[in-house]
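Participant: Have a look; sequence and predicted model below, questions after that.
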Amino acid sequence: MKQTLKLFFLLFQLLTFAFAQDHIYSQFYNAPSYLNPALNGQFDGDLRVNMIYRNQWTGVPGSLNYFTLSTEYNVPQFGGGFGLLVTNSSEGTAYLKKLNISGLYSYSIDFDNAVLSFGLQAGFTRRRIDYNKLLFADQIDPVTGIIPGAVTDASLPVLNNKYFFDAGTGVNFILGDFMIGASAQHINKPNESFTGLRSTLPVRVNAHTSYRINLDPYSDDGNSVLIPSLVYYSQAKESSVSAGFQYKYRSVNAGLWYRSQQGVKGDALVVSLIFDIFIRKDYYDKVRFGVSHDATLSKLQYGSTAGTTEAALNYETTFPGRGGVGERNNRRSSSKRCYDFY
């Protein structure tokens, strides 16, 4: 039995990493650095902190949980910003865990009514399986079920941790009320195999575009705005497209999205609701809270998966002594930034 279990886990690891894919957020606009490193530092404050949590298919056994934290420091004098991106995930009953910590740098070129941004991302990833939370045959009694406190005699793989360097890059362009960008992650194609055999992490390509439509032509503040967007993801042989819109009225933002996946007629319908709470408008301080829910449309069926829920919390602030609205408006051109599109 020991040899059988060992073979099983080796096959499990190979299959897992051969088809490994990154998760995607439905609230991509509340995880800008995860979507594209070129969006790092593209805001009007000094410091921005984004947090987002995704609980996918809550009705399916084996949790699929994802969390991303990003911290960005805006340095207009350098034409961009510096940031830190931390992403943690736990997938399936085998508790496949992944932790990535990356540094971010972006640089922007301003024009009269446009801005071109470039971004770099580099860091390290750790992947591991928590075998202590797995249940083996010798821990189960055929009559009474699970044996409390039983310790398995299965020979577990010795190599349980894998560390590797990971890098990405991106570009973003805004012209007037139009924004388009693209990014590539895992461009170094790191080897993430536990076994010593080569199993590369496929490059993930993201492309996104948005257009801002002012529904109140008599107001320059954008009190009523419609923002249609399109987001494309591709990794290995899988791809997906999210199409939809956000309607923003003052500090309330409601969104509706349809996501399709390659080979699937419909993957999910997404509904989102976001609230911006401005603390000091003269210093661009605000707190944003967002929540969204994915209703599964594929063959998995919503009744079986219970859908997917996301929650996001963002904070943006201006440091004392670094100027209010008047001074900050002189730091950059009048062109819009990515935050104007969500």
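Facilitator: Perfect, thanks for sending it.

Participant: Going by C-alpha atoms from here, please, whenever you check contacts or count neighbours.
Facilitator: Fine.

Participant: Look up the closest residue to Lys248, ignoring the ones flanking it.
Facilitator: Val225 (5.1 Å; Cα to Cα, 6 or more residues apart in numbering).

Participant: do you know how far that neighbour is from Asp130?
Facilitator: Applying Cα to Cα, to the nearest Å, the value for Val225 to Asp130 is 47 Å.

Participant: Below is an additional structure, to be compared with the one above:
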Amino acid sequence: MKTIKRLCVSVICVLAAGNLFAQDPLFTQFNFTPTYLNPSLAGTGRNNLRLSAVTKVQWFNLYKPYKYFSGGADLSIYDDYQRNILNLGLNVNHSSRGYLSNTGINGIVGRSFGTSNEDCSKWFLSLALQAGINFSRVNPDQFLFIDQLDQTGITGNASQVDLFKTFNSKSYFDFASGFVFTYSDFMLGGAVHHLNQPNASFNGKPEDGKIPRKVTGHLSYRYETQTLTIKPTVIGQVQGNTNVFTVGALIDYYEFPIEFGLWYRNAVGLANNNAFCVGVTWKWGEAKTVTSRTKEYSNRIGLSYDADIIRPGLNTTHGSLEFGIQKDVIINNNNYCPTSTTGICNYRFPWEFF
């Protein structure tokens, strides 16, 4: 009977597919998937090429836990004067929510700007556009409908319900844009996803599956002491009736290749879901970077845990777990400080806030 109840709950969740796909997944370790947060972060890594990936298992106690993945690569290209002329990015996202799955493949093109004086000033600007295609699918083979039950339980007969048998897949184009601006020790960014508000409905009715635009704003600060660097960040996201507010900080120690993260998230509209998040990142491979005169770690892996404290609660969900990995690669060893003709920069690159 427990299996029947769980399967029935799954059917109810699938019937609410429009609401599920109307809300984009949230990643606590956004630093391991920067272009998912904001496409304008493409080409703003420590070196010419950055490889990133993060995976998430949400709510272990569900019959089929939600699973998410985001991974990609971004590249910065410079001219003979070491000034940025083009940023490119590729991002692949996949989500599995019960019997619903979605895969998106996105390409990013952008450019970073600074001053062309002898020495760069304190500001840095990056703009980008993103275009991609998404593939959604629902698997009805494991559904359990009312005509497959009798007084003794499951009959084993095939259902005559034509739910999702005819329209069980969907593809659509999707577009986004963003900007990121740094000045001194501050970074401000913004992005709009689903600019065209694509129709993700399986039956093709726009009123059932129109994805609302997601508007993201984020603000970061970098504070340095003699022993550590504190990098607080505030992220606000609005999508349809859902407002998500995230605040926290990354704490980076100089003497140890370890970075800690502490976060609080309030998701109004998602049943007022509140969560505390903790994470740890291990770094290795200290080497030269093309965007600064200091040596930085070129490899990092991170693990984080989200504990839902209110609705649905930790006892119900058992929380969520994320694992991220990132690598920065030097392609052109002659590059120094893009947008500067002298190789001397006063501004901070976006990666310095993550």
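Facilitator: Received the coordinates, thanks. Because the structure is a prediction, the values reported are computed rather than measured.

Participant: of Val225 and Asp130 of the first structure, who's got more company?
Facilitator: Val225 (20 against 14; other Cα atoms under 10 Å).

Participant: hang on, that one packs against Asn214?
Facilitator: Yes - counting by Cα atoms under 8 Å, Val225 of the first structure does reach Asn214; the two are 4.7 Å apart.

Participant: what's the matching range in the second structure for stretch 287-298 of the first structure?
Facilitator: The aligned range for stretch 287-298 of the first structure in the second structure is 299-310, by TM-score structural alignment.

Participant: Buried residues of the matching stretch, list them for me.
Facilitator: 299-308 (16 or more other Cα atoms under 10 Å).

Participant: same deal with stretch 142-155 of the second structure?
Facilitator: For stretch 142-155 of the second structure, the neighbour count (16+ other Cα under 10 Å) marks 144-145, 148 as buried.

Participant: Over to stretch 19-27 of the first structure?
Facilitator: For stretch 19-27 of the first structure, the neighbour count (16+ other Cα under 10 Å) marks 20-21, 25-27 as buried.

Participant: cool, stretch 207-222 of the second structure as well?
Facilitator: Buried residues in stretch 207-222 of the second structure, counted by 16+ other Cα under 10 Å: 209-222.

Participant: got CSV for those, with secondary structure and distance to Thr289 of the second structure too?
Facilitator: Formatted as CSV, those follow (DSSP: H, G, I helix; E, B strand; the rest coil; distance: Cα to Cα, whole Å):
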residue, secondary structure, distance to Thr289 of the second structure
Gly209, helix, 45
Lys210, strand, 43
Ile211, coil, 40
Pro212, coil, 39
Arg213, coil, 36
Lys214, strand, 34
Val215, strand, 32
Thr216, strand, 29
Gly217, strand, 28
His218, strand, 25
Leu219, strand, 24
Ser220, strand, 22
Tyr221, strand, 21
Arg222, coil, 19
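
Participant: Show me which of the residues you listed is closest to Asn333 of the second structure.
Facilitator: Looking at those and their distance to Asn333 of the second structure, the nearest is Arg222, at 27.3 Å (Cα to Cα).

Participant: so what corresponds to the closest one in the first structure?
Facilitator: So, by TM-score structural alignment, Arg222 of the second structure is matched to Arg212.

Participant: Also Thr246 of the second structure?
Facilitator: The equivalent of Thr246 of the second structure in the first structure is Ser242 (alignment by TM-score structural alignment).

Participant: that's a strand at its match, yeah?
Facilitator: Yes - per DSSP: H, G, I helix; E, B strand; the rest coil, Ser242 of the first structure lies within a strand segment.

Participant: Was I right to think it contacts Leu230?
Facilitator: Yes - with contacts defined as Cα under 8 Å, Ser242 of the first structure counts as touching Leu230 at a distance of 5.8 Å.
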